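Participant: below are the sequence and a predicted model; questions follow.
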Amino acid sequence: MQPFQFSTTPTIISEPGAAGRLAALCSDYQASSVFLVTDAGILKAGLLSQVQPGFDEATLKLTVFSEVEADPSEQTVLAAIDQARSAGADVVIGFGGGSSMDVAKLVALLASPDCQQSLPDTYGVGQAKGKRLPLIQVPTTAGTGSEVTPIAIVTTGETTKSGIVSPLLLPDVAVLDAQLTLGLPAHVTAATGVDAMVHAIEAYTSKIRKNPLSDMLAKEALRLLAGSIRTAVSDGGNIEARQRMLLGATLAGQAFANAPVAAVHALAYPLGGHFHIPHGLSNSLVLPHVLRYNSDFAEAHYGELAPIVLQRQLEGHGSDLAEQLVTGLEQLIRELGLPTTLRELDIPEDFLPRLAADAMLQQRLLVNNPREMTEADALTIYQSAY
């Protein structure tokens, strides 16, 4: 067996209504001032109404930062850090999608009195230093898995992003409360759900750090996600399907935090950077085409995942099962009502070479892909997705 190391969020609470206990969880850290990071949509939807009473009863100071945007910028991260310092925060909560949770990770690190770094100092793998504040994450979408990953992504320019990867960013507590996801639109539920499935699939085929624990988590994540996503999309009020989706996304997050994602994500990032396509949808658009590209190099692993994703026993073996996985995912994406081509998103065909060039900048991800990928290969994949 290949040696490996596995790290994750130490406490996971999976229970509808659990967000109502956030104040008590903060009190476990002897908190006096809690800083909650979220976005304006969460505020407008009234989701914090399930949280605020507990803080009022505990007479615990709660400061809410609600300025996080999709693909958060350096300016947003720095503004949140400044406000957290001004509030004297001693516990940080990320409350929302991946963007809010990523910002919360960086606030917990860089607003800590024990951290002397600036934000740019932390970019890259293992560059973050010091000691962060206690961090609790509450996902309101079943997708990113950020509640159990040591990664934060920051938009550093008009079309560029930088990642911070460090064990310091692993949260202390993840609270999975399906009541917070009941109001999600169907298209958001679909795209974030496919995002979580991509995390599990890429973790299962990760070239360098694939390991028995990540494999186990990836398969269980896919079982939960594939078995629940249609119901969650068509019947958004189904609390059981929503809770299973949240848990599936978390398990997929645990898997890819330890066996990193690869070319699907590498090709998805330029779509988000240039055209502001939501991350889950970007993954969905290139997923089948990357899997076909990888198929000869990962057919055994794809064959093992195919019956789990398709939720039935399958005939065939090897390349037959791998192709059934790809066609099954294509059918699922269509059933969920998601766009299936880049053309539908008004991406100019003559821009595809720029996307391919930018995808090559994601070597942190591409090294994990089962098959080596060149810029010409990436262009061919984008053309197939067009």
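Facilitator: Right, received. Where do you want to start?
Participant: CA atoms for contacts and neighbours, from now on please.
Facilitator: Noted.
Participant: where do the helices sit along the stretch 201-350 of the chain?
Facilitator: 212-234, 239-258, 263-275, 279-310, 319-335 (DSSP state H, counting those that start in this stretch).
Participant: now swap in the stretch 51-200 of the chain and tell me
Facilitator: 52-57, 74-87, 98-110, 186-204.
Participant: and the angle from the third one to helix 74-87?
Facilitator: For helix 98-110 against helix 74-87, the angle between stretch directions is 50 degrees (axes from the mean of the first three to the mean of the last three CA atoms, to 10 degrees).
Participant: returning to what we had before: give me whichever of the helices of the stretch 51-200 of the chain is most buried.
Facilitator: Of these, the one with the most neighbours on average (mean count of other CA atoms under 10 Å) is helix 98-110, at a mean of 29.
Participant: other SSEs contacting it?
Facilitator: Where contact means 3 or more CA pairs under 8 Å, 6 or more residues apart in numbering; DSSP states H and E, helix 98-110 is packed against strand 33-37, helix 74-87, strand 91-96, strand 135-139, strand 151-155.
Participant: deepest-packed of the helices of the stretch 201-350 of the chain, please.
Facilitator: helix 239-258 (a mean of 28).
Participant: contact partners for M373?
Facilitator: M373 makes contacts with L366, as judged by CA atoms under 8 Å, 6 or more residues apart in numbering.
Participant: coming back round to it: let me have the helices of the stretch 51-200 of the chain in JSON lines, adding distance to Q116 as columns.
Facilitator: What follows is the helices of the stretch 51-200 of the chain, written out as JSON lines (distance: least, CA to CA, whole Å):
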{"stretch": "helix 52-57", "distance to Q116": "30"}
{"stretch": "helix 74-87", "distance to Q116": "13"}
{"stretch": "helix 98-110", "distance to Q116": "8"}
{"stretch": "helix 186-204", "distance to Q116": "33"}
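Participant: put this next to the previous one:
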Amino acid sequence: MNQMTFHAPRLIEIGGGKVAGIAALLARLGLSRPLIVSDPFMVSSGLLERLTQPLRAAGIAFDVFSETIPEPTDIVVEAGVKRIAPHHDCLLAFGGGSPIDTAKAMTILAAGGGKMRDYKTPAVADRAALPLIAVPTTAGTGSEATRFTIVTDSERDEKMLIAGLGAMPLAAIVDYELTFSVPPRITADTGVDSFTHALEAYVSRRANAFSDPLAISAMRLIGANLRTAYHEPNNAAAREAMMLGATQAGMAFCNASVALVHGMSRPIGAHFHVPHGLSNAMLLPAVTRFSLEAALPRYAEAARLAGFAAPDDADQLAGAKLLEGLQALNAELSVPTPKQFGIAAADWQAKIALMAEQALASGSPGNNPRVPDAAEIVALYDGMYE
């Protein structure tokens, strides 16, 4: 068996209502003075009370930094670092992937100083000023279980991949009951994002014996439950399965790496402010078609696991059904093309060479079963527009 290194949080609490035990979790970890990192919607909607009420009941004092934005920037991270006070002994991230990613970047920047771009891969961000506890409220990014964060360099319009032990949460609470209020659009986008994590981890050139079972389980769970969670937001079984699948997918790609979809997705988000999960969904069918023959047995098995193909379908048929299934899924979930999203053709064309350059620079395309050159990435961007 090949040698491997596996990264994961020290502790993950999983289950409905688990967020009510936040005070006990902090006590178990020897922590008591958190800075909560969240977003304006979590505050205005009252959902943050699910976290703060049990803290108050336990007599735990906390501060809140809620100025995070949907696609974190270095400016927001720097503002967050200024809110870290000497008395804080941990960060408590509550929300979707953006608050969690912001908190990760905050603790890395607070530890090492400088600018966020100093930590962009291939740099290794292993230092953290404070331990992080992540509480996701969407079933999507898997950020609660990964050693990665994504931050936009606001001067260069570049989404930077930052990786290292400094970004790995100490602990996480995965409570599906926090996702009942997530609207259909975000349910769809985060759901496809988590499926992409699992699929890319499974076909990655860095897939391994530890990541494969997590990716396999995640594809089964997400394939069987994403449509139900989208159409029936209050379906507890579907929400629970999606939350577990998202965390498993996060652990899978944390240890096998994402590939071309994510490499191409980040520049779309940086230049055109398309939400990360949505840009992944836009790309997934085209990139899968591009990559299919280079890892046909794995893509075929993914199709069977996710329910796009029958268990006894031959690889070629299962691969074809995967392509059809991903297109049909995007249609059912109302995933727009870049054109339908409102991006002008001239603006798209003006950026695709730069986006291809940035995608390659991220390193993610190098994990793809079929490794593209810049011209092939440009052609994929060109073809997906309409």
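Facilitator: Perfect, thanks for sending it. Here the structure is a predicted model, which is why all the values come from computation and not from measurement.
Participant: if we can go back for a sec, looking at the helices and strands packed on helix 98-110 of the first structure, which is nearest to A174 of the first structure?
Facilitator: Closest approach to A174 of the first structure among these is made by strand 135-139 (4.9 Å; CA to CA).
Participant: which residues of the second structure does the closest one align to?
Facilitator: Counting by TM-score structural alignment, strand 135-139 of the first structure lines up with residues 132-136 of the second structure.
Participant: what does stretch 238-247 of the first structure give?
Facilitator: Counting by TM-score structural alignment, stretch 238-247 of the first structure corresponds to residues 235-244.
Participant: try stretch 67-76 of the first structure
Facilitator: Residue span in the second structure matched to stretch 67-76 of the first structure, by TM-score structural alignment: 67-76.
Participant: list the buried residues for that stretch?
Facilitator: Of the residues in stretch 67-76 of the second structure, those buried by neighbour count under the rule 16 or more other CA atoms under 10 Å are T68, I69, E71, P72, T73, D74, V76.
Participant: can I get these in JSON lines with distance to A61 of the second structure?
Facilitator: Putting the buried residues of stretch 67-76 of the second structure into JSON lines (distance: CA to CA, whole Å) gives the following:
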{"residue": "T68", "distance to A61 of the second structure": "21"}
{"residue": "I69", "distance to A61 of the second structure": "25"}
{"residue": "E71", "distance to A61 of the second structure": "29"}
{"residue": "P72", "distance to A61 of the second structure": "26"}
{"residue": "T73", "distance to A61 of the second structure": "28"}
{"residue": "D74", "distance to A61 of the second structure": "28"}
{"residue": "V76", "distance to A61 of the second structure": "24"}
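Participant: out of the residues you listed, who's nearest I216 of the second structure?
Facilitator: So of the buried residues of stretch 67-76 of the second structure, ranked by how close each gets to I216 of the second structure (CA to CA), first place is E71, at 28.7 Å.
Participant: got the contact list for the closest one?
Facilitator: Per CA under 8 Å, 6+ apart, neighbours of E71 of the second structure: S98, V151, T152, G269, H273, P275, H276.
Participant: next up, the contacts around the residue minimising distance to the centre of the first structure.
Facilitator: By CA atoms, centre = their mean, the first structure has its centre lying nearest to T144, at 1.7 Å. Residues counted as contacts of T144 of the first structure (CA under 8 Å, 6+ apart) are G97, G98, T192, D195, A196, A249, G253.
Participant: what is the neighbour count of the first one?
Facilitator: Neighbouring residues of G97 of the first structure were enumerated by other CA atoms under 10 Å; the total is 25.
Participant: residues in contact with the match of stretch 238-247 of the first structure?
Facilitator: By CA under 8 Å, 6+ apart, the surrounding residues in contact with stretch 235-244 of the second structure are 14-16, 138-140, 174-177, 179-180, 191, 218, 221-222, 225-226, 228-229, 233.
Participant: ok, now with 7 Å
Facilitator: A139, Y176, T179, L221, I222, N225, L226, T228, A229 (CA atoms under 7 Å, 6 or more residues apart in numbering).
Participant: still on that earlier bit, buried ones in the match of strand 135-139 of the first structure?
Facilitator: L132, I133, A134, V135, P136.
Participant: then stretch 159-177 of the first structure?
Facilitator: Buried, per 16+ other CA under 10 Å, within stretch 159-177 of the first structure: 161-177.
Participant: show only the entries of those residues found in strands.
Facilitator: Using DSSP state E, the members of those that fall in strands are K161, S162, G163, I164, V165, V173, A174, V175, L176.
Participant: what would the residues you listed look like in TSV with distance to L379 of the first structure?
Facilitator: Output for those, formatted as TSV (distance: CA to CA, whole Å):
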residue	distance to L379 of the first structure
K161	21
S162	23
G163	24
I164	27
V165	28
V173	41
A174	38
V175	40
L176	39
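Participant: ok, the residue lying farthest from the centre of the second structure - contacts?
Facilitator: Here the second structure reaches farthest from its C-alpha mean at G59, the gap being 33.0 Å by CA atoms, centre = their mean. Listed by CA under 7 Å, 6+ apart, the contact set of G59 of the second structure is empty.
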